[in-house]
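Enquirer: My questions concern the predicted model and sequence given below.
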Amino acid sequence: MHNKSGFPTTHVLGFLGSLLMTFLAGAIALKTSLSFSAIMWIIGSLALLQAGLQLFMFMHVNEGDARKVQLLNIAYGVFLALVIVVGTIWIMSGLHQHH
């Protein structure tokens, strides 16, 4: 979405939001005394928020007539990524137990 002057306001806001989340994750990782597990949960949550922000701000998922198809494609991609990650962890932990 551009305002009347043609300046891409939403793109700049999305970029600044992404930078903020990246620096926040780095600061949490380097400067806090939280447990490793808590830090990983916070960084993972910030990563998911940043991915969602980028999909809506830069990829324009919520625009156009094929909005439902785009969201379905994203859900399918997330499903495939989860199957690959969980399957890899499952296989690797099974191999580790048999060795």
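Expert: Cool, the structure landed. Numbers count the residues shown, from 1 in each chain.
Enquirer: contacts, neighbours, all on C-alpha from now
Expert: Fine.
Enquirer: Not counting stretch 71-91 itself, show me its contacts.
Expert: residue 61 (C-alpha atoms under 8 Å, 6 or more residues apart in numbering).
Enquirer: Presented hereafter is structure B, for comparison with structure A:
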Amino acid sequence: MSAHDTDHGHHDGAHGTMGSYMIGFGLSVILTAIPFWLVMTKVIANPQVTAFIIMGFAVVQIVVHMIYFLHMNTRSEGGWSMMALMFTLVLVVITLSGSTWVMYHLNHNMMPAMEDQVEGQMPGQMDHQMNGPMNGMTHDMSRMQ
């Protein structure tokens, strides 16, 4: 058995070093910690802006994973890796924008009548209405005593 028989199809493509894996790991941790911090501390008051920022960090993290862990670049495999990267980015944009669109419309269209009622009320009035029949029963019971 020669050395070429035991190669298992590995070509001269880029293989990661310990340093490149550590850079990728560090970037991944940072790109996870920043969105977590944004959500937990509510730095940005508008939830939609926060969601778009988090999606931006997600796209950047996908690229970091593809470069540092999957070793995709323009030189390896005759440029097909870059085509795969572009295809992945297109799919991510379609998925994220479609998910955002669906979630927005689900939130907006699920209970439009309830939303109109809630907007015109004070915070204490909602509790009174939520207890509707039970509130009337306790009021009637207090009359009996």
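Expert: Received it, and whenever you're ready, just let me know what you need. Small disclaimer: the values here were computed from a predicted structure and weren't measured.
Enquirer: Residue 27 of structure 1: what secondary structure?
Expert: helix (DSSP: H, G, I helix; E, B strand; the rest coil).
Enquirer: Sketch out the strands for structure 2, chain order is fine.
Expert: Using DSSP state E, structure 2 contains no strands.
Enquirer: Centre-most residue in structure 2?
Expert: residue 55 (5.5 Å; C-alpha atoms, centre = their mean).
Enquirer: That one matches what in structure 1?
Expert: Aligning on TM-score structural alignment places residue 55 of structure 2 opposite residue 44 in structure 1.
Enquirer: Please apply the same query to residue 68 of structure 2.
Expert: So residue 68 of structure 2 corresponds to residue 57, using TM-score structural alignment.
Enquirer: Can you name the residues that contact that match?
Expert: If you count contacts by C-alpha under 8 Å, 6+ apart, residue 57 of structure 1 has them with 10, 11, 14.
Enquirer: For the residues you listed, which entry has the maximal number of neighbours?
Expert: residue 14 (18 neighbours; other C-alpha atoms under 10 Å).
Enquirer: For that residue, give its distance to residue 58 of structure 1.
Expert: 7 Å (C-alpha to C-alpha, to the nearest Å).
Enquirer: How about residue 43 of structure 1?
Expert: For residue 43 of structure 1, the distance to residue 58 of structure 1 - C-alpha to C-alpha - is 21 Å.
Enquirer: So which of these two has more stuff around it?
Expert: residue 43 (19 against 14).
Enquirer: what's the nearest residue to that one if we skip its chain neighbours?
Expert: residue 25 (5.5 Å; C-alpha to C-alpha, 6 or more residues apart in numbering).
Enquirer: circling back to that earlier point, including distance to residue 1 of structure 1, could the contacts of residue 57 of structure 1 go into a markdown table?
Expert: Below are the contacts of residue 57 of structure 1 laid out as a markdown table (distance: C-alpha to C-alpha, whole Å):
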| residue | distance to residue 1 of structure 1 |
| --- | --- |
| 10 | 6 |
| 11 | 8 |
| 14 | 12 |
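Enquirer: Among those, which lie within helices?
Expert: Among the contacts of residue 57 of structure 1, the members falling in helices (DSSP state H) are 10, 11, 14.
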